[in-house]
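Participant: Sequence plus the predicted model coming up.
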Amino acid sequence: MDFSLNEEQAALKESVRRLCDRDYGFEHRRGLLRSSEGFSRELWATFAELGWLGAGLSDDEFGYGGGPIETMILQEAFGRALVVEPYLSCAVIAARAVAALGDAAQKAELLSAIVGGEALVSLAHNEVGMRGNDGAITTVAVSNGNGWRISGRKGFVLGGPSADFLLVSASTPTGVTLFKIAAGAPGVEVLAYHAVDGRRVADFVLNDVEVADDAVIGPVGGALPGIELAVDHGVIGLLAECVGAMDAALWLTRDYLKTRKQFGVTLNTFQALQHRMADMLVETELARSMLLRGVAALSETDPAKRRAGVSAAKVQVTEAAVKVTAEAIQLHGGIGVTEEYIVGHFYKRAVLARGLFGGTDSHVERFAGHPRQAAA
């Protein structure tokens, strides 16, 4: 199998790495996290101008003819620089949900706005107690004749604090239905906070939020397959981010050991530390291979095979990411645990990734064909 990039993909990889190296230094990132929104609107507009917000979407999806490979390229570079802009939540997960479920008019409206950087959209699907089971939804939507009334609570919504629109999943008599809701609509309460890696996330409390019938995205009661597909794309994007973080932590540690001295010699001359660096390299390359396996799984027409491939990649990559970034901290010593040094922030990103979209246990169970049931 040929894993080499074509000319356009190679150019995308070069452009995103060049921008992150030039404009996304660690101190710049720290400044963004302390800002009111937690990311740069100016940089988001640049992403749109460069075509990155539509790089992972096909021409029919109002994108630029790409797919999961383009998403992987971007997310790996974003993981290396610890980018905090809501690319994963908006341009990957929300966009994929609309592409999978929306009708022609909804795709034209929402996807073109996402790709053009004109609207930030987040999928509000996760709930407390879901534990990786996408069907365990307690938010309820009731038809009132002229539209729908939605009540419930969504937790840990990526990109939620800055979203213009939410794609809210809710239980209806015939199954799970997806609704488009303005983030500032009456009855929507936003509870924003920081994730462990510093990015902004939010819980949303929906108190009898009323929407019209045209707010329904996709078939009434039939949204779950599209949501699961969108989340699987999000998982693979997250894993690419992990591989980027692992790779950056690995080579940052190599450079540190080449300069830090102990007993009159640099640390890279100690054989025990060389062995640990070799183990980190092996784990990183294995994770990269599993990422490619996960990307390939997204093309499976059988949802069960797709889910199994994605879950296998999720377990392997996130566990390896936590291991490699933790080793990087240990090999740096005391400086590795300071807020002012970047290596500890790679670990925080890896720890967050391990728990997002279902933890290790739920994905092992999904891979084995026995998804975790909702908590009683």
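Facilitator: Received, thanks. Residues are numbered from 1 along each chain as shown.

Participant: Could you use CA atoms for every contact and neighbour count after this?
Facilitator: OK.

Participant: in the protein, which spans are helices?
Facilitator: Using DSSP state H, the helices of the chain run over 7-23, 26-34, 41-49, 68-81, 87, 95-101, 104-106, 112-115, 224-259, 271-297, 303-332, 343-355, 360-367.

Participant: In CSV, list those along with distance to Glu127.
Facilitator: Shown next, in CSV, are these (distance: least, CA to CA, whole Å):
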stretch, distance to Glu127
helix 7-23, 33
helix 26-34, 25
helix 41-49, 28
helix 68-81, 25
helix 87, 21
helix 95-101, 17
helix 104-106, 25
helix 112-115, 24
helix 224-259, 14
helix 271-297, 25
helix 303-332, 19
helix 343-355, 13
helix 360-367, 15
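
Participant: nearest to Leu123, of the ones you listed?
Facilitator: Among those, the nearest to Leu123 by CA to CA is helix 95-101 (7.9 Å).

Participant: tell me what that closest one is packed against?
Facilitator: Using 3 or more CA pairs under 8 Å, 6 or more residues apart in numbering; DSSP states H and E as the contact test, the elements touching helix 95-101 are helix 224-259.

Participant: now the helices of the chain as CSV including mean neighbour count?
Facilitator: Shown next, in CSV, are the helices of the chain (neighbours: other CA atoms under 10 Å):
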stretch, mean neighbour count
helix 7-23, 14
helix 26-34, 15
helix 41-49, 15
helix 68-81, 25
helix 87, 23
helix 95-101, 25
helix 104-106, 13
helix 112-115, 21
helix 224-259, 24
helix 271-297, 18
helix 303-332, 23
helix 343-355, 23
helix 360-367, 20
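
Participant: another structure for you, compare them:
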Amino acid sequence: MDLNYSDEQLLLKESAERFLKERYNFEKRGKIIGSETGLDAGIWVEMADLGWLALPFAEENGGLGGGQVEISLIMEAIGRVLMVEPYLASVILAGGMVEKLGSEEQRAKILGGLMAGTSRPALAHAERQMGFDLGNIATTATKNGGEFLILGEKMLVPGGPFADVFLVSARVEGALKLFAVPADASGMIRTEVKLVDGSRASDLVLDNVSVPASALLGAAADTLAEIEAAYDRANAALASEAVGIMDALMDATVAHTKERVQFGKPLAAFQALQHRMAEMAVKCQEARASALLATLSVDAPRAMRVRGVSGARAKIGKVSRVVAQEAIQLHGAMGFSEEMPIGAWFRRLYAIENSLGTTADHLKRYGEIIRDPVMLSGSLLRAPAHWSA
């Protein structure tokens, strides 16, 4: 298997890094986070013009037909600059669910607006009691003539403050289903929550919110399985974002130790610090390899997908903390100053480690999968000929 990037992928990687470096520096990010909206609508429209918002969607739906590898390149660049616009939430999570479960009309309306940069859907699935059991949902939708009444609460909805439509999971006679609910629907209360990394999410209260029957997505589909697959795609993307952050931390640390002088010599001249930075570099490469496996596993049968994605999240959760802590130590107290991005990268890695499943959650999920001797001993990228999901 050729694991090298194609010429088109290399071009995407270079253009994404160049665009975000020029248009999204650390100072601008600070202004966006401190603004009333917490989002730069102009950047979002530019991302649409560049084709990023259409990248993962099929050509028949108006998209560019890109895959998870292309998404990983965008997410690495996003990680480097700590972009807070809801690319993961709206494009990968919510957009992916609409493409998988939406009717032709729903895809045209929601995906069309998303790809044009005029709409930002958000997936509202997590609940307080859910933990990492994605099926533990208490929100209900009751049929009432030609409509459904949705009752329940959702917490920490990614991209929620910027959303114009929510994809709300709810139980209909015990079966988990998904509904497209306008953000201004009567009976829905949206409360903004600021997260540790400066980004924003929303808590939702739905008090008998009425939606038409046409708001239901994928009536006959296995919605829970599709949500799990969407979470895995998003987790693979988060792994790539973490790799971008770790590389940025590594580059900033090396540059700092070359410039900072102690006892008449740059810090980089001290062998003990060289060894510590060498260990950081090893951890970065371990994370990159794990993220690549996650990226290549998202379209595999479920067991292989879980092994690749949760294995990567568990590994990256461990090594990213080491890299972030070393970067802080080697910068000294100035690493936590608001004028430098080191602390912001540190906080974003912490947020990633606790998003869409914690490191412990993913380690447990990975462990359950590799109990199967076939999974434990088999190829990482090819399913055994005699085995199926």
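Facilitator: Received, thanks. Keep in mind that this is a model prediction, so the values were computed, not measured.

Participant: Quick one: closest of the helices of the first structure to Ser151 of the first structure.
Facilitator: Nearest to Ser151 of the first structure, of all the helices of the first structure, is helix 224-259, at 18.2 Å by CA to CA.

Participant: which one is Glu228 of the second structure nearest to, not counting chain neighbours?
Facilitator: Leu134 (7.1 Å; CA to CA, 6 or more residues apart in numbering).

Participant: give the contact list for the one you found.
Facilitator: For Leu134 of the second structure, the contacting residues are Ala126, Leu224, Ile227, Glu228, by CA atoms under 8 Å, 6 or more residues apart in numbering.

Participant: Closest to Met340 of the second structure out of those residues?
Facilitator: Nearest to Met340 of the second structure out of the contacts of Leu134 of the second structure is Ala126 (CA to CA; 33.1 Å).

Participant: how about the closest one, what's its partner in the first structure?
Facilitator: Taking TM-score structural alignment, Ala126 of the second structure has Asn126 as its aligned residue in the first structure.

Participant: Verify the contact between that match and Phe156 for me.
Facilitator: Yes - counting by CA atoms under 8 Å, Asn126 of the first structure does reach Phe156; the two are 6.8 Å apart.

Participant: more crowded one of those two?
Facilitator: Asn126 (25 against 22; other CA atoms under 10 Å).

Participant: how near is that one to Ser169 of the first structure?
Facilitator: Using CA to CA, to the nearest Å, we find Asn126 of the first structure at a distance of 9 Å from Ser169 of the first structure.

Participant: do Ile137 of the first structure as well
Facilitator: Counting by CA to CA, the gap from Ile137 of the first structure to Ser169 of the first structure is 8 Å.

Participant: Need the overlap of contacts for those two.
Facilitator: Val176.

Participant: Among the two, which residue is more densely surrounded?
Facilitator: Each of Ile137 of the first structure and Ser169 has its neighbours counted (other CA under 10 Å); Ser169 has more, 30 against 23.

Participant: what sits against Val337 of the first structure?
Facilitator: Counting by CA under 8 Å, 6+ apart, Val337 of the first structure touches Ile329, Val343, Gly344.

Participant: What ranges does the stretch 101-250 of the first structure have for its strands?
Facilitator: Applying DSSP state E, counting those that start in this stretch to the stretch 101-250 of the first structure gives strands spanning 121-124, 140-143, 147-158, 165-172, 175-182, 188-194, 200-212, 216-217.

Participant: where's the third one relative to the chain centroid, distance-wise?
Facilitator: What it means is strand 147-158 of the first structure. 20 Å (CA atoms, centre = their mean, to the nearest Å).

Participant: That strand vs the second structure, average distance?
Facilitator: Superposing on the second structure places strand 147-158 of the first structure at an average distance of 0.8 Å from its equivalents, by mean CA distance after the TM-score superposition for the first structure.

Participant: what's that strand aligned against in the second structure?
Facilitator: The aligned range for strand 147-158 of the first structure in the second structure is 147-158, by TM-score structural alignment.
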